[in-house]
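Colleague: have a look; sequence and predicted model below, questions after that.
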Amino acid sequence: MNSVKTYTLFTDHDIYLFKEGKHYKLYDKFGAHSAEKDGVKGVYFSVWAPNAKKVSVIGNFNNWNHKDHILFPRWDESGIWEGFIAGLTWGTLYKYAVETPGGEILEKSDPYALSWEQNIQAASLVSTTWYEWNDKEWFQNRWKKNSLNVPISVYELHLGSWLREDDDPEKFLNYRDIAKNLIPYIKEMGFTHVEFMPVMEYPYDPSWGYQITGFYAATSRFGSPQDLMFLIDELHQNEIGVILDWVPSHFPGDANGLHRFDGSYLYEHEDPRKGFHPDWKSHIFNYGRNEVKSFLISNAMFWLERYHADGLRVDAVTSMLHLDYSRNEGEWEPNIYGNNVNLEAKAFLQDFNTAVYKEFGDNIITIAEESSDFPMLTKPVHDGGVGFGMKWMMGWMHDTLDYFKVDPFNRKFHHHKLTFASMYMYNENYMMPLSHDEVVHGKASLIYKMPGDEWQKFANLRALYVYMFTHPGAKLLFMGDEFGQTSEWNFKKGLDWHLLEYPVHKGLQNLVKDLNHIYRYETAFYENQFNKEGFEWVEADDLENSVFVYLRKGKKKDDVFMVVLNLTPRVIDYKIGVSAGSHWEIVFNSDDERYAGSGVKPEIFDEQYGDYMRHQKSISIKLPPLAGIILKKKDKKYKQNRIKQHKR
């Protein structure tokens, strides 16, 4: 006997927008919602399954019997099944039993469920995202924290392995416990934002969260939706932004997930050349299907609205935009113009960026993980761009790591790997990533990518960080890299925090802390980080000495810093051309003993007038080995305490 009553949350306009790919708040309509009919409380269910013969709700309230509680198909050919079941409440476990035209019964979790069980059955839970937020002050001012002319230094972390109470792979800290430990650390280190690797529900721990089944559910590994909201709320109250990894590129083939949801290729593209990912053995969304576009863009809106996220880092954009990604000749079909651009995916990403920036403006950031030279990713959609706020600078990352891996005495043969980025660094709005992908799968930790003995390894990494934090663009550093984690990242265990008992690791952490504060509080390093006025080479071609010299400039004429990198293990007396009448003082040295350096003190020991390096004056500086130093132009009195006050 069917005890489901007719009920709807959809208007005709909702259906129109859904079918047009323009409904961006579907989470208010689909899924399980607390409701009341004829004075009786219960739950309203709705699901999209246009090719289903029958859909029923099964759960712990009816012994998972698919013959009861059958939903009603809507009359408008939208493919939506819906209905009201009296007496149900929060915590009810349920799935949809979807009968295909061939008579097969598929048990599917709710694509819009707000919570999932954390077990092999992975049933959906009737849940809520109600939470009393306390981050009003952050929201009133967050455009000042997320715009392109402010410092953005991101700490990327995996919630399951940043900190563990023990090494039991089945035990995790709750979101609230993470908040208690993480927030003081981020504040001490000076990062402006955290980026969480996917927090959406996923069944397989080794996927790190990138094989998502519950796109609208915060993973219950670490607690409830409200627990995650508490973590984000507390971060905001402590002036820390939150970026979430978002994965609209693919999904796994789990039986209870989106794959063949109603027996047909509903969410994924039917053509395996567009619908199956050969590397990840996962399924690719059909970006040309309007209802799928509505599902995905609504999902982005959901995390920005309901969870107060400040940004979305969009995973695997390269694979989305290229029809031939990881495919051999004959395994892909060109588009109507005869090239490899996935026009449907590009249009989807343009619609996504247009929608979220229209809704939230400069209060949020979208960031593309994109490794090709696909043009105009961070240009406005109305100018033909894809509309992202930023793009990961993968070329910079690869060139930089390739350079620093080389023995210092051979670096002269690779010199321009460090200068090449300046040829294109203003083509897009770039974020420089040293992410989790660089410290797994046999690639070694960052510290063990560096050549030489222990002292040289740490000196090299300190110099690399000086280069990174003083280079134009936003910054991203993966957890553990800030103190020299020696082993590759292992998602099954916490970081090796005990390493901080050793001076070299503590010194590296101190260096990252001070570089963060210099970047945040010295306007020359961020005001013009995305335009050409902010950077100038002084010396880019000294291959023999492996020395690099460049200026970083703020908007005010005299707001200028000079960065000098000596990337050999020799102490060098070095002559640099400067503008006439300028005076300089050294304000930072990565070889300082505070950073476990050798303690060689850089000093300006000579100033002369006379043409040098196309300038009317020169200064001579003693450069420490394998080090980066920062000098401040003294035309206006430099307040050293702006840096010193953070050296605690």
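Modeller: Nice, thanks for sending it over.
Colleague: every contact and neighbour count from this point should use C-alpha atoms.
Modeller: OK.
Colleague: list the contacts of Ile15.
Modeller: Ser78 (Cα atoms under 8 Å, 6 or more residues apart in numbering).
Colleague: looking at this, it is in a helix?
Modeller: Yes: looking at Ile15 with DSSP: H, G, I helix; E, B strand; the rest coil, it is inside a helix.
Colleague: how near is it to Ser445?
Modeller: Taken as Cα to Cα, to the nearest Å, the spacing of Ile15 relative to Ser445 amounts to 51 Å.
Colleague: this is the comparison structure:
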Amino acid sequence: MIKHLKIVDSDPMLHDYQNVILKRLQKTSLKEKELTKSNLSTFANGHHYYRLHRNIDHWIIREWAPNATKMYLIGEFSNWKENENFQFEKIDNGNFELKLPINSLKQADLYKLLLHWPGGQGERIPVWCTRVVQDPNTLIYSAQVWQNEKPFEWKSDTKRVKYTSPLIYEAHIGMATEKEGVGSYKEFRELVLPRIYKAGYNTIQLMAIQEHPYYGSFGYHVSSLFAASSRFGTPEELKQLIDAAHALGIMVIMDIVHSHAVKNELEGIGKFDGSPYQFFHADKRREHVAWDSLCYDYGKNEVLHLLLSNIKYWLEEYHFDGYRFDGVTSMLYYDHGLSRDFTSYEMYFDGGQDEDAICYLSLANKLIHEYHPNAISVAEEMSGYPGLAAPLTDGGLDFDFRLAMGIPDYWIKLIKETPDENWNVGNIFYELSNKRAEEKTISYAESHDQALVGDQTLIFRLIEKAMYDSMDKSSQNLLVDRGIALHKLIRLLTLSCSGNGYLNFMGNEFGHPEWIDFPRAGNNWSYQHARRQWSLVDNPKLRFEHLNEFDRDMIALQNKEEFINEAYIHCAQADQNNQVLAVLRKDLLFVFNLNPNESFTFYGIPTKAGKYQLILNSDDSTYGGFDRVDSKLLYYSKPEAPMSKNHRLYLYLPSRTALVFKYIPSKSIF
């Protein structure tokens, strides 16, 4: 057993809690030994045992339902009634099994299970089924036979890569098209994937893949863990999308929801075998107090088997390159983190933590890296749990990255509460670069969360209603000019100070003006705000094109220079009086003049001696700027005083402008 923890070395404040951390590690180790005979990957093969399988001469289906007394397969083949020919045999450990002749079922047949339990019975969707469809007329969900005779042919496996600094394009298949309706996997592959590739993002994060009965839940009320949502198309079409992304050198990770599940009993697994506690807590912990959903009981080995098999399934069957884990904070604490302000370390170790959930997350990450070493895992976690993104051997939970969730909240608060002329550049740098030493983080200015109905996108906060009548290039509007300038600065500030990764929600790269609102009774079931208006950025007369060009070149800068791969972020200058911030990253110097009124001539920035070339200028007219800086000039540092070893780079800094310079060794010039 590990007796010395590296996370304690990097954070001495954890010393008093080292024994708690060690006990959590020991619990994970003991649980792994209890579950496995060889390795986690072998244990996580439930999807090969359960669900419907087609063999050479028969079908076989198995389900675990310990509270059930009888189980039937029902469908068109049985007139949707229980039939002795389709009755399961109850075998061992609460498992049921049914074998059928090969001609009993055919591709695309609809089916369900009919379960009997003490005091009742009910129709259910199989827990382990991999295809669920909804009848467009009755709106009833059924499982569907989907077993192609020929396995999918993956063409781009050899092109799969791993990025140490993922540039994530967060996307939702259904709302990715401009039409007022639900987009498909095929449309995403043909229409949106080329845009992502051109934009330079190297990772796609797909939301709402696991089947969910209510479209407006954004995919976070999952009903069928193993089924790719059929509202977007077929399993093969999702695989074609992922294969096409791999061909372009793009990773694809999935937004996976293991933090809770939908309460629906007919579509979901809330009372699959008639009991409330099969997969979920039976007591007051059963229902999530804020999400109207059910909470998994991670202390049950059967639940671990289900969820770990689900982890392996998507990696194995669909060739995903990892996961973004939703709702990790909710999993970590008995109170889901809702009654804690996390102002002291005691709140991470005071006994209010769900040790079973911590164990599960540790095992899930170990499984991911064991099965697919190039896969990545990202935690959506806001409490600041120490060691979350540190290796297990160091005392952590083994996530590769943590989402820096405080950054978008910081930008919103700053924009809402502080006039531009009072923005504190030193505080901005601290908020954007502050992270735990042992962790890698994914920074972002806004994600889907900041655009949901009732909230506003970053660009809308900056420009407001002028978005609708003053975004054409021929218009003159000071509010729009301000918004365009700050949108670029905020995004470049966030990227330049990021801790190894960056995220953007689709459309935000060009300042998509609309909020996200899925069809619901409150909006008369409209799709108007559940889509992306690509025609705005494609229109050369509109200024959305300017923002898009800046984002593309900003991302290209990282792809070429790989500056966020370097852990060290140096603040070269934080001049609060003039609102000038300079950040040194690798051999790049980022200079931001956030002053809304003042431009500065011959402004000196401390640098190492040498030559510098301007490689990105937010004031370039290509990006909607005013061309106040000559981008072709080569800049030379000068000593602060005669014979001084301290040098400065003297610059012209227009107001609300960001300039990026690259240090050029002398041999590269002459």
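Modeller: Sure thing, it's come through. Here the structure is a predicted model, which is why all the values come from computation and not from measurement.
Colleague: neighbours of the residue opposite Leu567 of the first structure in the second structure once aligned, just the number please.
Modeller: Counting by TM-score structural alignment, Leu567 of the first structure lines up with Leu594 in the second structure. Leu594 of the second structure has 29 neighbouring residues, counting by other Cα atoms under 10 Å.
Colleague: quick one: Leu594 of the second structure and Ala582 touch, right?
Modeller: No: under the criterion of Cα atoms under 8 Å, Leu594 of the second structure makes no contact with Ala582, lying 10.9 Å away.
Colleague: how about Asn202 of the second structure, what's its match in the first structure?
Modeller: Match for Asn202 of the second structure (TM-score structural alignment): Thr192.
Colleague: so what's its match up against?
Modeller: 151-154, 186, 239-241.
Colleague: shared with the second structure, which of those?
Modeller: Mapping the contacts of Thr192 of the first structure onto the second structure (both residues aligned by TM-score structural alignment, their matches' Cα atoms under 8 Å) leaves 152-154, 239-241 still in contact.
Colleague: check the gap between the closest residue to Glu99 of the first structure other than its chain neighbours and Lys53 of the first structure for me.
Modeller: Nearest residue to Glu99 of the first structure in three dimensions, chain neighbours excluded: Ile105, at 4.5 Å (Cα to Cα, 6 or more residues apart in numbering). Computed as Cα to Cα, the Ile105 of the first structure to Lys53 of the first structure distance reads 10 Å.
Colleague: intersection of neighbour lists for the two?
Modeller: Listed as contacting both Ile105 of the first structure and Lys53 by Cα under 8 Å, 6+ apart are 98-99.
Colleague: burial of the nearest residue to Gly120 of the second structure once chain neighbours are set aside, as a residue count?
Modeller: Closest residue in space to Gly120 of the second structure, ignoring its immediate chain neighbours: Gly274 at 7.5 Å, by Cα to Cα, 6+ apart. Using other Cα under 10 Å, Gly274 of the second structure has 23 other residues around it.
Colleague: give the aligned equivalent of Gly274 of the second structure in the first structure.
Modeller: Checking with TM-score structural alignment, Gly274 of the second structure has Gly263 as its match.
Colleague: same thing with Leu241 of the second structure?
Modeller: With TM-score structural alignment as the criterion, Leu241 of the second structure lines up with Leu231 in the first structure.
Colleague: got the contact list for its match?
Modeller: Going by Cα under 8 Å, 6+ apart, Leu231 of the first structure touches 175-176, 178-179.
Colleague: next, it: secondary structure please.
Modeller: The local conformation at Leu231 of the first structure, judged by three-state DSSP, is helix.
Colleague: roughly how far does it sit from Ser264 of the first structure?
Modeller: Here the criterion is Cα to Cα. By it, Leu231 of the first structure lies 39 Å from Ser264 of the first structure.
Colleague: what segments of the stretch 451-600 of the second structure are helices?
Modeller: Here the stretch 451-600 of the second structure has its helices, by DSSP state H, counting those that start in this stretch, at 458-463, 478-496, 534-538, 544-561.
Colleague: so which of the ones you listed comes closest to Thr130 of the second structure?
Modeller: Set against Thr130 of the second structure and scored by Cα to Cα, those come closest in helix 534-538, at 32.6 Å.
Colleague: flag every buried residue along the closest one.
Modeller: Buried residues in helix 534-538 of the second structure, counted by 16 or more other Cα atoms under 10 Å: 534, 536-537.
Colleague: same check, this time on stretch 642-652 of the second structure
Modeller: Of the residues in stretch 642-652 of the second structure, 647-651 count as buried by neighbour count, 16+ other Cα under 10 Å.
Colleague: with stretch 197-204 of the second structure instead?
Modeller: Of the residues in stretch 197-204 of the second structure, 197, 199-204 count as buried by neighbour count, 16+ other Cα under 10 Å.
Colleague: all strands of the stretch 101-250 of the second structure, in order?
Modeller: Counting by DSSP state E, counting those that start in this stretch, the segments of the stretch 101-250 of the second structure that form strands are 110-117, 120-124, 132-134, 141-144, 167-172, 203-207, 210-211, 224-228.
Colleague: what lines up with Val547 of the first structure in the second structure?
Modeller: Under TM-score structural alignment, Val547 of the first structure pairs with Val580 in the second structure.
Colleague: what's the closest non-adjacent residue to its match?
Modeller: Asn593 (4.6 Å).
Colleague: show me what contacts the one you found?
Modeller: Residues in contact with Asn593 of the second structure (Cα under 8 Å, 6+ apart) are 578-581, 599, 653-658.
Colleague: out of these, which are shared with the first structure?
Modeller: Contacts from the contacts of Asn593 of the second structure that recur in the first structure, judged by both residues aligned by TM-score structural alignment, their matches' Cα under 8 Å, are 578-581, 653-658.
Colleague: okay, the residues you listed in a markdown table with neighbour count next?
Modeller: Formatted as a markdown table, these follow (neighbours: other Cα atoms under 10 Å):
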| residue | neighbour count |
| --- | --- |
| Asn578 | 18 |
| Gln579 | 23 |
| Val580 | 25 |
| Leu581 | 24 |
| Leu653 | 23 |
| Pro654 | 23 |
| Ser655 | 20 |
| Arg656 | 26 |
| Thr657 | 26 |
| Ala658 | 26 |
